[in-house]
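In: sequence? don't have it. structure:
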């Protein structure tokens, strides 16, 4: 039986590695890679090319069955037609320039997609939505801490309520206790998406496609939790299952 291939978009480390003098190394979170292996998928890492106009998306998409967009830096507000506010964090323009059209093309080809943290935001922007550049500055109803540092990331810090008619509810239940490492979040929802989870102060914590099972995304980091809370592994298992269909 063929194992689904799951492509994970990469970030870049700006520090020299122990084994070479390279200053820019493409990488993906190891806990995500281990999770994909554990649930029966084959993970591959997609480097962000410098010149996106040269990317042959058709050829690229033919190499994998599912796409995982992990966490990372803030998204450049240019991609949702805003100027950067002073509170925005570090951005990575090349990753945005590659990742957003990749998500759009993956949808056209019917690929299964999972977004994590920054990933939920990138998917929403790729679908025509936007994000709060900084919750503390721009979201008036903020009542709980969404950046749990220095609390260890493997432990949950706040609850979410999950919509009963959602795919997410079948995976994590109607209520879940999750970790939280973000200062940005979805503001206006993109096209053909629906909200599937919110925190107690109304911040969007989950989305999925309206009319298919192709997109599912969460604002928390299940890759940091599944070793301690095995139920979080079901999100990766669901991606591999969708990618195999």
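Out: Cool, the structure landed. Keep in mind it's a predicted model, so treat the numbers as computed, not measured.

In: hey, let's count contacts and neighbours off CA atoms from now on
Out: Will do.

In: tell me how many other residues crowd residue 75.
Out: 26 (other CA atoms under 10 Å).

In: just residue 6 next, same as before
Out: Neighbour number of residue 6 under other CA under 10 Å is 28.

In: part of a strand, is it?
Out: Yes: when DSSP: H, G, I helix; E, B strand; the rest coil is applied, residue 6 is found to be in a strand.

In: any idea how far it lies from residue 230?
Out: Distance, residue 6 to residue 230, by CA to CA, to the nearest Å: 20 Å.

In: can you check residue 236 too?
Out: Distance, residue 236 to residue 230, using CA to CA: 11 Å.

In: ok, now which ones touch residue 146?
Out: 180-183 (CA atoms under 8 Å, 6 or more residues apart in numbering).

In: so can I have TSV of the residues you listed showing neighbour count, distance to residue 87 and secondary structure?
Out: Shown next, in TSV, are the contacts of residue 146 (neighbours: other CA atoms under 10 Å; distance: CA to CA, whole Å; DSSP: H, G, I helix; E, B strand; the rest coil):
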residue	neighbour count	distance to residue 87	secondary structure
180	25	18	coil
181	19	16	strand
182	22	13	coil
183	18	10	coil
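
In: identify the residue spatially nearest to residue 177, adjacent ones excluded.
Out: Closest residue to residue 177 apart from its sequence neighbours, by CA to CA, 6 or more residues apart in numbering: residue 159 at 4.3 Å.

In: hang on, the one you found packs against residue 201?
Out: No: with contacts counted by CA atoms under 8 Å, residue 159 stays clear of residue 201, the gap being 10.2 Å.

In: this is the other structure I want to compare:
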């Protein structure tokens, strides 16, 4: 049986993010297709406009899925990591942040696997106590690459280097050519996470937990690359494997 892989979407604020939207570069459709190709069953979770419902909805949802996939999207509200917005910050969606933060915490507490992409990696880091650069070009003097690429999203534009002790190096190799669509990035890494990959300019490109068991997060968009570069499907396959292992363990515990 395919494990249920849940991911969040801007379905209440962004008409173009419908599941089968024609704007494949921006919508959840590439995520849906990657999850299906990897062997999972995708489930999209809308966020409530009422932020008071965020924790309640997160608790209700977490029982319905085997793993959580956090996709890309708008900037993260900086007040969640103790800062006010800089002039360079992009669009934020406060109710979405409230819901995803609650959902991440509920998923971590339930010991279910998480994969995060782009904004997903950023809000995961914040949820676990880390901070972000609100705008790389104006805040990080070492960010010498263009991380908000002008090329179409399915085309790679810069390299990333995997850490030798990361799970990614076994999946993708030591070096990969990836796409890059962000101006925010991880600054201070949260306790409980470690850097798994960087860009040549030092910008953090992947995070994971030290045991490689629950969390894998990447800054690039493998959902737009895997059809041309099959190695980019490996993180999704690993998520499915982790979800299946957790589902079997949970079922065994209930049976006992």
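Out: That came in fine, so what should we check first? Computed from a prediction, not measured in an experiment: that's the story for all the values here.

In: circling back to that earlier point, for the contacts of residue 146 of structure 1, give me JSON lines that also has distance to residue 26 of structure 1.
Out: JSON lines is the format used below for the contacts of residue 146 of structure 1 (distance: CA to CA, whole Å):
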{"residue": "180", "distance to residue 26 of structure 1": "24"}
{"residue": "181", "distance to residue 26 of structure 1": "22"}
{"residue": "182", "distance to residue 26 of structure 1": "22"}
{"residue": "183", "distance to residue 26 of structure 1": "24"}
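
In: if we go to structure 2, which of these are intact?
Out: Using both residues aligned by TM-score structural alignment, their matches' CA atoms under 8 Å as the contact test, the members of the contacts of residue 146 of structure 1 still in contact in structure 2 are 180-183.

In: ok, which stretches of the stretch 1-150 of structure 2 are helices?
Out: Using DSSP state H, counting those that start in this stretch, the helices of the stretch 1-150 of structure 2 run over residues 29-38, 54-62, 94-109, 119-127, 136-139.

In: which residues sit against the second one?
Out: Helix 54-62 of structure 2 is contacted from outside by 45, 47-48, 95, 98-99, 102-103, 106-107, 110, using CA under 8 Å, 6+ apart.

In: angle of it against helix 94-109?
Out: If you take axes from the mean of the first three to the mean of the last three CA atoms, to 10 degrees, helix 54-62 of structure 2 sits at 50 degrees to helix 94-109.

In: how many residues are close by the nearest residue to residue 190 of structure 1 once chain neighbours are set aside?
Out: What sits nearest to residue 190 of structure 1 in space, not counting adjacent residues and going by CA to CA, 6+ apart, is residue 129, at 3.9 Å. For residue 129 of structure 1, the neighbour count with other CA under 10 Å is 19.

In: in this structure residue 129 of structure 1 contacts residue 189, no?
Out: Yes: taking contacts as CA under 8 Å, residue 129 of structure 1 lies within contact range of residue 189: 5.0 Å.

In: and which of the kept ones among the contacts of residue 146 of structure 1 is nearest residue 73 of structure 1?
Out: Within those, the smallest distance to residue 73 of structure 1 is 9.7 Å, found for residue 182 (CA to CA).

In: verify the contact between that closest one and residue 117 for me.
Out: Yes: the pair residue 182 of structure 1 / residue 117 is scored as a contact, 7.2 Å apart, by CA under 8 Å.

In: out of everything not next to it in sequence, what's closest to residue 236 of structure 1?
Out: Once flanking residues are discounted, residue 236 of structure 1 sits nearest to residue 36: 6.2 Å by CA to CA, 6+ apart.

In: residues touching that neighbour, list them.
Out: By CA under 8 Å, 6+ apart, the contact list for residue 36 of structure 1 reads 6, 42-43, 236-237, 240.
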